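K.L.:
What follows is a predicted structure for the sequence shown.
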Amino acid sequence: MNDPATIRRLYGRRQGHRLRAGQASLADELLPQVSVPAGPLDALALFGDDRPLELEIGFGGGEHLAAQAAARPETGFIGCEPFLNGVVQALGHLRDAGLGNVRLHMGDALDVLERLPDASLARVYLLHPDPWPKARHAKRRMANHGPLDLIAAKLMPNGQFRLGTDDPTYCRWALMVMGQRADFRWTAEHSRDFLERPADWPETRYERKARRQGHEVWYFSYVRA
């Protein structure tokens, strides 16, 4: 549970349905232009200037990532997602909104985190991660001490870690694990702070689906101590 390598392997398919011609063109033409480059990373390597950086782990279809980037064009956003179909959806958002402040990595977020300087991120987002509900698969959850050690190292002091889930098992697990850490402070003061989506927390399609299915959704915000 304490080693990021325990979740390094990406399980399942890397691609779902076959890409349409326009989607394939996006992947071929736009993805190389916005991909996270190889080697050491910082704002200069990613965007050519010294700007605040934020990172989203597993951005799904990219709607939250794109909304955050559109709201704060002076901030650089890094999105990591291993599945091609989600990456293509995100590329569509970037193209349609003309967003130049986003870089995408089709792969494991830990690979990107490891290449960033310590204390370089203003925010890290982990929204509706795979819950791995079976106990024997708990070590695959991103909310484990190994990945959290890395996230903590890369967040600047008072940087924010946002975690959203609609899975009760993951909710309990995350609260337990985060409660064991002295390097994160939970910001909630009232139940509404984690039961109501903050105004600057754009809704994701996973959240909408969860609401349609009658699921509760929890919004956790932690500050790096």
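P.N.:
Alright, I've got the coordinates. Numbers count the residues shown, from 1 in each chain.

K.L.:
going forward, measure contacts between C-alpha atoms and count neighbours the same way
P.N.:
Will do.

K.L.:
The closest residue to residue 170 other than its chain neighbours: neighbouring residues, count only.
P.N.:
Spatially, and ignoring its direct neighbours in sequence, residue 170 is nearest to residue 131 (5.5 Å; Cα to Cα, 6 or more residues apart in numbering). When counting by other Cα atoms under 10 Å, one arrives at 20 neighbours for residue 131.

K.L.:
what about the strands in this structure?
P.N.:
53-57, 76-80, 102-105, 121-127, 155-165, 184-186, 218-224 (DSSP state E).

K.L.:
Among the ones you listed, show me which one is buried the most.
P.N.:
For these, the largest average neighbour count (mean count of other Cα atoms under 10 Å) is found in strand 76-80, namely a mean of 26.

K.L.:
ok, and what's touching it?
P.N.:
For strand 76-80, the surrounding residues in contact (Cα atoms under 8 Å, 6 or more residues apart in numbering) are 36, 43, 47, 51-59, 62, 65, 69, 101-109.

K.L.:
cool, and stretch 48-67?
P.N.:
With contacts defined as Cα under 8 Å, 6+ apart, stretch 48-67 is touched by 43-44, 74-82, 85-90, 93-94, 99, 102, 109, 120-127, 129, 201-205.

K.L.:
here comes the other one, which I'd like you to weigh against the first:
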Amino acid sequence: MTSADNAHARDAAAPATGFYGRRKGKPLRALQNQHLQEDLPRLQIDLATLSDQALPALFALPVAEVRLEIGFGGGEHLLAEAARHPGIGYIGAEAFVNGVAKATAGIVEAGLTNVRLYGDDVVPLLDRLPAGSLARIDLLYPDPWPKRRHWKRRFVRPDNIDRFARLLMPGGHFRFATDVEDYAAWTLRHLLADARFHWTARVADDWRQPWAGWPGTRYEAKARREGRIPGYYEFQRI
């Protein structure tokens, strides 16, 4: 077995989970906690009732397609996208309670009707969503797990790529952003080797420049201040 085969085997043997680390940070403010108690129940996706129905039925008003953001952090990008595209449904998945609280408050304050949330490890959600039901999946600045012994924890790995391929409709897109060069190379290696995906870049500026309408994130701003240059990678489901 070659070293590449060994690496692939280690990736494939990774446990079926997408989240490692803390689930809660600083104590929630009173208003954030109120939003969690009063508003999250109607926004939260319940796996027990999620069926093979068309995903647009999850939203109060008709939507043309559904997109998923994995690990939305404080929700800056998720809410900006939902506000910019009211005719598209957005599902945001985030296991960190503080991020869920902030996003819930933002959804309510902005009066958004096209966002649903999933506040837990995203893998069970990915396994319950209907095949071919998503037009786009965004994975923005995931934890790079830089130590070699932790690479199996990286979210971009063969089992999750299989999940993306199952969920994306033909012509759908997987978008990935990172400020870690090694993680960018890792992701390119995995996606370029997968015949189900096509990297859309034609010239270097295609991955050096943010996508149209990109609002940025707090993490991205911090990375730029510290001299780390983000990259924006997009792959189309064939």
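P.N.:
All right, it came through fine. For clarity, every value in this text was computed on a predicted model and none was experimentally measured.

K.L.:
follow-up on the earlier one: any chance of the strands of the first structure in CSV, with distance to residue 146 of the first structure too?
P.N.:
As requested, the strands of the first structure are exported to CSV (distance: least, Cα to Cα, whole Å):
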stretch, distance to residue 146 of the first structure
strand 53-57, 15
strand 76-80, 18
strand 102-105, 21
strand 121-127, 15
strand 155-165, 15
strand 184-186, 14
strand 218-224, 16
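
K.L.:
and residue 135 of the first structure, which of those is closest to it?
P.N.:
Nearest to residue 135 of the first structure, of all the strands of the first structure, is strand 155-165, at 17.4 Å by Cα to Cα.

K.L.:
Now do that closest one: which range of the second structure does it align onto?
P.N.:
Using TM-score structural alignment, strand 155-165 of the first structure corresponds to residues 168-178 of the second structure.

K.L.:
What is the equivalent residue in the second structure for the residue nearest to residue 170 of the first structure?
P.N.:
Under the alignment (TM-score structural alignment), residue 131 of the first structure maps onto residue 144 of the second structure.

K.L.:
so who does its match touch?
P.N.:
Listed by Cα under 8 Å, 6+ apart, the contact set of residue 144 of the second structure reads 151, 154, 180, 183.

K.L.:
who touches the first one in this structure?
P.N.:
Residue 151 of the second structure makes contact with 11, 144-145, according to Cα under 8 Å, 6+ apart.

K.L.:
One more: the second one?
P.N.:
Residues in contact with residue 154 of the second structure, defined by Cα under 8 Å, 6+ apart, are 142-145.

K.L.:
Please, a PyMOL command that selects the buried ones among those residues?
P.N.:
Remark: buried members of the contacts of residue 154 of the second structure, expressed as a PyMOL selection using 16 or more other Cα atoms under 10 Å:
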select buried, resi 142+143+144
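
K.L.:
which one of the contacts of residue 154 of the second structure sits closest to residue 174 of the second structure?
P.N.:
residue 142 (13.7 Å).

K.L.:
Surely the closest one touches residue 156?
P.N.:
No. If you go by Cα atoms under 8 Å, residue 142 of the second structure and residue 156 don't touch, sitting 9.1 Å apart.

K.L.:
what stretch of the first structure does stretch 212-224 of the second structure fall on?
P.N.:
Stretch 212-224 of the second structure maps onto residues 199-211 of the first structure, going by TM-score structural alignment.

K.L.:
Same check on stretch 118-132 of the second structure?
P.N.:
Under TM-score structural alignment, the match for stretch 118-132 of the second structure is residues 105-119.

K.L.:
Can you list the buried residues in the lengthiest helix in the first structure?
P.N.:
Secondary structure of the first structure per DSSP state H: the longest helix is helix 84-97. The neighbour-count check on helix 84-97 of the first structure (16+ other Cα under 10 Å) flags 84-94 as buried.

K.L.:
Same list (the residues you listed) but as JSON lines, adding distance to residue 157 of the first structure.
P.N.:
Converted to JSON lines, these look like this (distance: Cα to Cα, whole Å):
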{"residue": "84", "distance to residue 157 of the first structure": "33"}
{"residue": "85", "distance to residue 157 of the first structure": "35"}
{"residue": "86", "distance to residue 157 of the first structure": "31"}
{"residue": "87", "distance to residue 157 of the first structure": "30"}
{"residue": "88", "distance to residue 157 of the first structure": "33"}
{"residue": "89", "distance to residue 157 of the first structure": "33"}
{"residue": "90", "distance to residue 157 of the first structure": "29"}
{"residue": "91", "distance to residue 157 of the first structure": "31"}
{"residue": "92", "distance to residue 157 of the first structure": "34"}
{"residue": "93", "distance to residue 157 of the first structure": "31"}
{"residue": "94", "distance to residue 157 of the first structure": "30"}
